[in-house]
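Asks: the following comprises the amino acid sequence and a computationally predicted model.
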Amino acid sequence: MHTRRAMSLVETMTSITILAIVLGAMTSAVVVASRAMPGRNDRIEAVTQGARVADRILADLAYARSITLTGTSTLTAVVPDRDADTLDETIVYAWSGVKGGALTRTYNNGQPALVATGVWDFAPSCLSRSATISTTVLQESTEQLLHYQPVNGLSPPPGLRNPYSGSPSTKDVTSSRWLAQHVHPILPSGATAWSITRVLLSARVRGDDAGVSRIEIRPSLAYPGGPSSTVLQDRTMMESNLGSSFSWQTFNYTSVKNLSPDTGVWIVVRWVGPSTSAGVAYQSGDVADHFAAYAESSNGGSTWTQTNDAAIAHALYGTYTVPVTTSTAQTRATTLRVRLNLSSDAAAVLETSTRLMTEPVLVVNP
């Protein structure tokens, strides 16, 4: 029978030494591991720091006019003027997406400023609603025929027609006979203004073709409403440019704008000289627009005699302005949310939000 031999003193000391080394190594590993893992205090510090950063962002953008979200980690906002230059400001918060990277803020065209370091997550987002925005603007029409008066047997201007047969009459323009035609176009409902672009008159030579006339646009006086002495704009008609038969002459106007829809104007053919300056196509009776008026002055425009049953042949072109309402679908941000983590500890993530009273326009880009 064999008996187990007891360990010698040397063996015992060797075993104790090895055991001490192993236990020391294990203790060191535990310490290193414990130090590598975030503690409760580290987590609280990360959340507290993140809350300060998130609150700053929310306060900075609380009155934004528009918000654009690009990707998952960039927010661009337009906010009201902050530097008294009457212009809106642009603020950009951005994180590269690299774990442990920096969160920056860019103001207008400045350099990015550091907001936070050690960022492991930054994700701005918005709650939103759909809205329809109606906008009313004043829109000017293209050039239109605003008023046309043909006379017996006169060839019409291009694109128009003349229902009257017979032969046109002539009104001579002399020092003792100035002619005037009142025009008050019928505009679309809601029109706020109108303008004159050109006037066509039909005229011919009466004499030695040396005559000069001025084709003036004048406002209308109060009742009985003859031509005012004010000339809004005028053009020259040279008799040397006319023929022996009637032909349409075009006079362009660039300054007769924003006339009230409630009032008309007078086209005045003013004699300049030297004798009979021109003959103008004219009709008495059976006038298409009985709300218009024809007038003559025998004393150089001091007084005028009017009739509602005669007219100078004319075509008046111009534009009018009307309000136009358009509807646009928009997405409006109602709440701004920020998710932020300034630690590698997933439990340190912070999520906070604020109500956007201005409900800015929201754009989301990939």
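Replies: Done, it's in.
Asks: contacts and neighbour counts: CA atoms only from here.
Replies: OK.
Asks: can you report how many residues lie near residue 341?
Replies: 26 (other C-alpha atoms under 10 Å).
Asks: hey, where'd the helices end up in this protein?
Replies: For the chain, the helices defined by DSSP state H cover 9-36, 40-60.
Asks: got TSV for these, with distance to residue 115 too?
Replies: Listed next are the helices of the chain as TSV, based on distance: least, C-alpha to C-alpha, whole Å:
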stretch	distance to residue 115
helix 9-36	26
helix 40-60	7
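Asks: and among the ones you listed, the most buried is which?
Replies: Of the helices of the chain, the one with the most neighbours on average (mean count of other C-alpha atoms under 10 Å) is helix 40-60, at a mean of 16.
Asks: helices and strands around that one, which ones?
Replies: strand 314-341, strand 350-355 (3 or more C-alpha pairs under 8 Å, 6 or more residues apart in numbering; DSSP states H and E).
Asks: pretty sure residue 195 sits against residue 252.
Replies: No - under the criterion of C-alpha atoms under 8 Å, residue 195 makes no contact with residue 252, lying 11.8 Å away.
Asks: ok, these two, which is more surrounded?
Replies: residue 195 (22 against 14).
Asks: how far away is the more buried one from residue 333?
Replies: Distance of residue 195 to residue 333, given as C-alpha to C-alpha, to the nearest Å: 43 Å.
Asks: what about versus this one:
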Amino acid sequence: MTRTVLATASAALAQQVYDATRGDLAALPLGPLPQETSALLAATGGEPLDVVVLDAAGAAEHALALAAHLGQECPTIAVVLVSDEWADLARTALTNGVLDIVRPDASVPELELALGRARHVAQLRAHAALTGAPGNDAASNRGRVISVASPKGGVGKTTVSTNLAVGLAKAAPQSVVLVDLDIQFGDVAHALNLTPEYTLVDAVRPAGHDAMVLKTYLTLHETGLYVICGAENPAEADGINAEDVANLLELLAAEFRYVVVDTAPGMSEHTLVAMDHTNDLVMVTSMDVPGVRGLRKELDTLTDLGMFTDARHIVINFADPSRGLSAADVRGTLGTDVDLLLPLSKAVPVSVNQGVPLLQSGGRGPVTKQLRRLVDRFTSSPVAETRTGPRRSWVGAR
């Protein structure tokens, strides 16, 4: 059943799209884009439409107007724009309801990927419309955002993040998403033995779209956990800004029961924005003097700002009294209690190297037991309000 329509004046593009859809295509006669959406909607002979492909060559404004009208008349349709002006059109296209922009010289495999995603989005939207899925404005259904942070790297923050997310996913399958927000050097994909088709760079692009679009950029882990993996290299992540992060977390919180965020070490701009949208903050450091002192500075900063005063969860990793520090020493330096001590264990590096979190493989070791306790803190306690505040409150706080 043909549910894809193409409007173009290019015979070459028509052939490429025809090949990409294996002939399952209704194409308007070659020529300028139609003036009204009615020609597009009638192209399939009355059958419901999934995807509309618009060639914007020489008519970008008109193509955007058609996309906006289609979005109003048939919200489930996914619109794909063909243009070589991606950088200039991206933001405007997103706000006008365009799902994706592909180049005029895109290969057949590239078109297959874009059109396949578009069909998937259209199907998700149609299903949501039939089932009455809640929208993003349902504040009472907002999920619990849990950010995992650390004052410095190398303290096991990603190990804690992935185990927490896997543990929550076991308690609430298909209702948990893990976001790798270590913008430049995130390693969640390796920690979960994933080879993602899409990364954080792709996921922040549909900020102007609905959550159905965003879901097509998630990677599904075998435990039922959804994951947004970090960028493949630091250069790719340069374009991700604070607004992108804020929009992404709010979209995810509207759709998932738990959103776990693995932040970058320290207090980067992206981490601070994540904190603004966070219900609970898990602070991780290692059981050594530099790590504990760094955590004390971070806690003092948050206290001065009045943030997470009753929603902090302090985790000390690599706990080993033989190294010269005791739990009492740590508590004394921090000036507060410690929620969890994760003992030094040979099982942890093995787990990391295999890409299989301890809470996925099971077992009854002391570290696994403590990680289960961390999960229990969120499955058995009520959600706290997000600790949002004016952005200027961060000035001078680092």
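Replies: Sure thing, it's come through. Quantities reported herein were computed from a predicted structural model and do not represent experimental measurements.
Asks: quick check: TM-score for this pair?
Replies: The TM-score (TM-score structural alignment, normalised by the length of the first structure) is 0.19; 124 aligned residues with a C-alpha RMSD of 7.1 Å.
Asks: so which of the helices of the first structure gets nearest residue 95 of the first structure?
Replies: Distance to residue 95 of the first structure, taken as C-alpha to C-alpha, is lowest for helix 40-60 among these, at 13.2 Å.
Asks: just the angle between the closest one and strand 350-355, please?
Replies: Helix 40-60 of the first structure and strand 350-355 are oriented at 20 degrees to each other (axes from the mean of the first three to the mean of the last three C-alpha atoms, to 10 degrees).
Asks: just the angle between helix 40-60 of the first structure and strand 314-341, please?
Replies: Going by the same axes, to 10 degrees, helix 40-60 of the first structure makes 170 degrees with strand 314-341.
Asks: what's the helix or strand for residue 349 of the second structure?
Replies: Assigning secondary structure by DSSP states H and E places residue 349 of the second structure in helix 347-354.
Asks: go on, residue 148 of the second structure?
Replies: Short version, using DSSP H and E: residue 148 of the second structure is in strand 144-149.
Asks: also residue 341 of the second structure?
Replies: strand 340-343.
Asks: how about residues contacting that strand?
Replies: 314, 315, 316, 317, 318, 319, 320, 366, 367, 370, 371, 374 (C-alpha atoms under 8 Å, 6 or more residues apart in numbering).
Asks: if we use 7 Å, what do you get?
Replies: When contacts are defined by C-alpha atoms under 7 Å, 6 or more residues apart in numbering, strand 340-343 of the second structure is touched by residues 314, 315, 316, 317, 318, 319, 320, 367, 370.
Asks: can you redo those residues as JSON lines with neighbour count?
Replies: Listed next are the contacts of strand 340-343 of the second structure as JSON lines, based on neighbours: other C-alpha atoms under 10 Å:
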{"residue": "314", "neighbour count": "24"}
{"residue": "315", "neighbour count": "25"}
{"residue": "316", "neighbour count": "24"}
{"residue": "317", "neighbour count": "23"}
{"residue": "318", "neighbour count": "20"}
{"residue": "319", "neighbour count": "20"}
{"residue": "320", "neighbour count": "18"}
{"residue": "367", "neighbour count": "22"}
{"residue": "370", "neighbour count": "18"}
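Asks: reformat those as CSV; add distance to residue 68 of the second structure and secondary structure.
Replies: Below are the contacts of strand 340-343 of the second structure laid out as CSV (distance: C-alpha to C-alpha, whole Å; DSSP: H, G, I helix; E, B strand; the rest coil):
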residue, distance to residue 68 of the second structure, secondary structure
314, 48, strand
315, 49, strand
316, 51, strand
317, 51, strand
318, 54, strand
319, 57, strand
320, 60, coil
367, 53, helix
370, 51, helix
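Asks: in the stretch 1-150 of the second structure, which spans are strands?
Replies: Using DSSP state E, counting those that start in this stretch, the strands found in the stretch 1-150 of the second structure span residues 4-7, 26-27, 51-55, 78-82, 98-102, 144-149.
Asks: switch these over to JSON lines; also include mean neighbour count and distance to residue 263 of the second structure.
Replies: Converted to JSON lines, these look like this (neighbours: other C-alpha atoms under 10 Å; distance: least, C-alpha to C-alpha, whole Å):
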{"stretch": "strand 4-7", "mean neighbour count": "24", "distance to residue 263 of the second structure": "40"}
{"stretch": "strand 26-27", "mean neighbour count": "19", "distance to residue 263 of the second structure": "46"}
{"stretch": "strand 51-55", "mean neighbour count": "27", "distance to residue 263 of the second structure": "36"}
{"stretch": "strand 78-82", "mean neighbour count": "26", "distance to residue 263 of the second structure": "32"}
{"stretch": "strand 98-102", "mean neighbour count": "24", "distance to residue 263 of the second structure": "28"}
{"stretch": "strand 144-149", "mean neighbour count": "27", "distance to residue 263 of the second structure": "6"}
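Asks: can you tell me which of these comes nearest to residue 276 of the second structure?
Replies: That would be strand 144-149 among the strands of the stretch 1-150 of the second structure, by C-alpha to C-alpha, at 10.1 Å.
Asks: which other helices and strands does the closest one contact?
Replies: With contacts defined as 3 or more C-alpha pairs under 7 Å, 6 or more residues apart in numbering; DSSP states H and E, strand 144-149 of the second structure has these neighbours: helix 157-171, strand 258-263, strand 280-286.
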